[in-house]
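**Q** missing the sequence, but the structure's below:
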C-alpha cells in the first residue's frame, strides 16, 4: 500500500457521540503516522465539511464518525457525490443499519433471531405500557446505547412512566419498544466479512449503556467469551450473515443478548453497528488483537478495503 497517499481522518461532528469519535479519530491518525503514513490530516467535521474535503483532496477518507450524520448515510451520500473513497459501509447499508426496524426487516426473514418490537409514540408511554414489563425503550436511530431505558416490573420509572422522569421519552418523538431479553451481553466483530471473536461484557451495575461502553473500569471485557462452543459459533455465524446481508464494508460489530437458560434458542441479535469504535476501550480492536491483528494493521486493512479495485463506495 502506498503510504504517501493522503488520508483524511474524519471525526468529531455534533452527534451525542462526538467525544468518542474524536478519541477514535486521534487513535487512527496516530497509528497511521507510527506506521509511516506521511500525509495524514485530522478533520473535525463541521457544517463546512464538504468544502473542507474538496480543499484537502484526500485519496481516501477514514470515517471515524459515530452517530448521526456520520453513521446514518448522510455523510456517505455526500462523499459519494464528491467521488471520494471512504472506509466502512456505504450509503444504503448505513441508512438501513442505523434504523433498528429497517434492520429487522432485512435480517429476520433470513432466519436471524431478533427481539420482536413495535414503534410507539413517546407520549403514549405516559398512559400505559406498550408491552408487558420488563421491556426496553430505545430510539429508533441512535447508536452506542444512547437513550436506552429498561422498564422493569417494580416500576423503576413509575407506573405508568412519569412525565417528569428523565428518559428517552423526553428526547425523542418515537421509540422502539422491545421485550427485555434476560441473560448475558455479548458482541462479535466482523472484519472484511470474517467474524473475529465473541466478547462478553460484564458490567458493574445496570446495563451496557453509553457510560459503561466508554468509561474505564465500568465494564470487564471477557475475550474470548466463556460460552459453549456451539453458542459462540452461532453468534459468529449470525454476525457474519448480518454483515453480508446488510452489505457492510470494512468492520462491523453485532451486539447480542443470550438467555443461557434456552441454549442456542436464547441467542438474539440486538443491532449491527457499521461504525464501531476505535478507542482504547473499543471492542473491534480488542478482538482483532486476539486474532493477531495489531491496531495499526487493523486501520490499514480498513483503508485497504476502501481503496481496493479502485472502486468507489
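**A** Thanks, I have the structure now. In this text the structure is predicted, and so the values were computed from the model without any measurement. Numbering: from 1, shown residues only.

**Q** hey, let's count contacts and neighbours off CA atoms from now on
**A** Will do.

**Q** not counting sequence-adjacent ones, nearest residue to residue 63?
**A** Computed as CA to CA, 6 or more residues apart in numbering, the closest residue to residue 63 that is not its neighbour in sequence is residue 10, at 5.1 Å.

**Q** that neighbour contacts residue 60, doesn't it?
**A** No. Contact criterion CA atoms under 8 Å: residue 10 and residue 60 do not qualify, at 10.3 Å.

**Q** more neighbours: those two, which one.
**A** Per other CA atoms under 10 Å, whichever of residue 10 and residue 60 has more neighbours is residue 10, with 26 against 19.

**Q** show me what the one helix or strand that one maps to is packed up against.
**A** Element membership for residue 10, per DSSP states H and E: strand 7-12. Contact partners of strand 7-12 among helices and strands, from 3 or more CA pairs under 8 Å, 6 or more residues apart in numbering; DSSP states H and E: helix 18-34, strand 40-45, strand 60-63.

**Q** another one to put next to it:
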C-alpha cells in the first residue's frame, strides 16, 4: 500500500536528446504519486544528482530520464552504488536494451524474428559499405542511430546515392549506424508488466495521419497519432506479438516494465523492432494506454511499480549479498 512516510525522487532531464520528453513524463506522474506518498521531488540527471539524493534522504527513485544516460544503465549504476532503490531494469538490461545492435544480437540467440541488418562504422570505406548494404538488404532500407529512442535520427533510404548520402551525414553524428531491410507492415507495440508475475498488456496499433512515419513529432504531439486498442490483428498474430514481447523482456532480463515495438506484415510472423526498457509516461505514451485498457488505472500502475520495486530491493538486501569467499591475510 502507498506510504506517506516515503520520499520519491522522479529523475528526469539530463543530456539526452529526449530530456524534454522525460520532463513531460515527470510532470504527468507527479500528481498521482503526491496523492499517495509523503514527498515527491523532481531531480535533474546532472552532476548535482548524488548530493540531492542524499540531501532529500530519498527512499526510492522513479527514473523517467529517457534515452542515453538515464536509460542505458549509467543512472542505474549510480543508484545501485548509492543504495537507492529504483523502478525499472538494472544496469545490464538497461545497457543492452537501449543499444539496438546489442538488443538484436542477444535476441537473435533467443530465436526472435527480426529484420536483416548491417552495421556501418565511421571508419569504414563508405562506398563499399553502401554497396554491401544494398546487396544484403535490398535497395530500400531504414537507418537507425543505435542508442537513441523516440525515433530520433531514423531515416529511410532508397538506392545507392540516397543511402550513401544519408550514411555520410549520419556518421558525422554517430560512430556507427544500424541499417535494416525495409519491411512493409503495421506499427504495433505491446507492453509487459512484471510485478510478482509477468502480465502481457493489450497489443496496440499506432496510426498516423496519411500513414506518416511515427517520428518524434507524431509521438509527442496530441492528435498526431491514434492508438487502436486492442490492435485488430488476426488472433495468431496478436498472440505472437504478446509472446515475443514477453520473451524479449525475459531474454534481456528486464524488470518491472518494458514495451516492445513490431512491424507486422499482412501475412506472416511479426517482426521485432526494438525494446523500450523505460517506456514513456507522457499524455501520448503507449504503455499507460495499454495498462488502462486492461483495467489498470494510471495511479494504480504507478503505485504498483513503486511498491514492487521497494519490495524487490528489500529482499535483495536481506539475502546477504555476494557469494561467500575465503578471507585473505593482508
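**A** Received it, and whenever you're ready, just let me know what you need. Quick caveat: nothing in here was measured; it's all calculated off a predicted structure.

**Q** any idea what the TM-score comes out to?
**A** Superposed pair, TM-score by TM-score structural alignment, normalised by the length of the first structure: 0.91. Supporting alignment: 305 aligned residues with a CA RMSD of 2.0 Å.

**Q** single out the most deeply packed of the helices and strands packed on strand 7-12 of the first structure.
**A** Mean neighbour count, computed with mean count of other CA atoms under 10 Å, is highest for strand 60-63 among those, reaching a mean of 24.

**Q** if you count contacts, what does it end up packed against?
**A** strand 7-12, helix 295-307.

**Q** ok, back up a step: got the angle for the strand holding residue 10 of the first structure vs helix 18-34?
**A** 160 degrees (axes from the mean of the first three to the mean of the last three CA atoms, to 10 degrees).

**Q** what distance separates strand 7-12 of the first structure from the centre of its chain?
**A** 18 Å (CA atoms, centre = their mean, to the nearest Å).

**Q** same deal with stretch 15-26 of the second structure?
**A** On CA atoms, centre = their mean, the centre of stretch 15-26 of the second structure falls 13 Å from the chain's centre.

**Q** what separates the nearest residue to residue 56 of the second structure once chain neighbours are set aside from residue 306 of the second structure, distance-wise?
**A** Excluding the flanking residues, the one nearest residue 56 of the second structure by CA to CA, 6+ apart is residue 7, at 7.7 Å. Separation of residue 7 of the second structure from residue 306 of the second structure (CA to CA, to the nearest Å): 11 Å.

**Q** neighbour count winner among those two?
**A** More crowded of residue 7 of the second structure and residue 306, by other CA under 10 Å: residue 306, with 23 against 19.

**Q** could you find the closest non-adjacent residue to the more buried one?
**A** Nearest to residue 306 of the second structure is residue 87, by CA to CA, 6+ apart, at 6.3 Å.

**Q** the one you found matches what in the first structure?
**A** Mapped onto the first structure by TM-score structural alignment, residue 87 of the second structure lines up with residue 87.

**Q** hmm, its match is touching residue 63, no?
**A** Yes. Using CA under 8 Å, residue 87 of the first structure makes contact with residue 63 at a distance of 5.7 Å.

**Q** what about the residue in the second structure that residue 254 of the first structure lines up against, how many neighbours?
**A** Using TM-score structural alignment, the partner of residue 254 of the first structure in the second structure is residue 260. Using other CA under 10 Å, residue 260 of the second structure has 25 other residues around it.

**Q** once you drop chain neighbours, what's closest to the spatially most central residue of the second structure?
**A** Nearest to the mean C-alpha position of the second structure, by CA atoms, centre = their mean, lies residue 276 at 1.7 Å. Spatial nearest neighbour of residue 276 of the second structure, excluding adjacent residues (CA to CA, 6+ apart): residue 259 at 5.1 Å.

**Q** show me what contacts the residue opposite residue 302 of the second structure in the first structure once aligned?
**A** Using TM-score structural alignment, the equivalent of residue 302 of the second structure in the first structure is residue 299. Residues in contact with residue 299 of the first structure (CA atoms under 8 Å, 6 or more residues apart in numbering) are 28, 31-32.

**Q** swap the cut-off to 10 Å and go again
**A** 27-29, 31-32, 62, 87, 250, 278, 285, 293 (CA atoms under 10 Å, 6 or more residues apart in numbering).

**Q** which outside residues touch whichever strand or helix holds residue 96 of the first structure?
**A** Assigned by DSSP H and E, residue 96 of the first structure belongs to helix 91-98. Contact partners of helix 91-98 of the first structure, identified using CA under 10 Å, 6+ apart, comprise 67-68, 70-80, 88-89, 102-106, 140-143, 242-243, 245-249, 271-275, 313.

**Q** ok, 7 Å please
**A** 71-73, 76-77, 102-103, 141-142, 246-248, 272, 274 (CA atoms under 7 Å, 6 or more residues apart in numbering).

**Q** that helix vs the second structure, average distance?
**A** Average distance, helix 91-98 of the first structure versus aligned residues of the second structure after superposition (mean CA distance after the TM-score superposition for the first structure): 0.7 Å.

**Q** and the helix or strand just after that helix, how far from the chain's centre?
**A** Per DSSP H and E, the first helix or strand lying C-terminal to helix 91-98 of the first structure is helix 100-107. Here helix 100-107 of the first structure is found 15 Å from its chain centre; the criterion is CA atoms, centre = their mean.

**Q** next: stretch 170-179 of the second structure.
**A** Distance, centroid of stretch 170-179 of the second structure to centroid of chain: 20 Å (CA atoms, centre = their mean).

**Q** quick one: buried residues of that stretch?
**A** 170-171, 176-179 (16 or more other CA atoms under 10 Å).

**Q** again, but for stretch 152-163 of the first structure
**A** 152, 157, 159, 161-162.

**Q** and what of stretch 199-209 of the second structure?
**A** Buried residues in stretch 199-209 of the second structure, counting neighbours by 16+ other CA under 10 Å, are found at 200-208.

**Q** ends of that stretch, what's the gap?
**A** Termini of stretch 199-209 of the second structure sit 31 Å apart (CA to CA).

**Q** likewise for stretch 274-294 of the first structure?
**A** With CA to CA as the measure, stretch 274-294 of the first structure spans 20 Å from end to end.

**Q** on the three-state scheme, the residue nearest to residue 108 of the first structure when sequence neighbours are not counted is what?
**A** Of all residues not flanking residue 108 of the first structure in the chain, residue 114 sits nearest, at 6.7 Å (CA to CA, 6+ apart). Of the three states, residue 114 of the first structure takes coil according to DSSP: H, G, I helix; E, B strand; the rest coil.

**Q** for the helix holding residue 96 of the first structure, buried residues please.
**A** In helix 91-98 of the first structure, counting by 16+ other CA under 10 Å, buried: 91, 93-98.

**Q** alright, that wraps it up for me.
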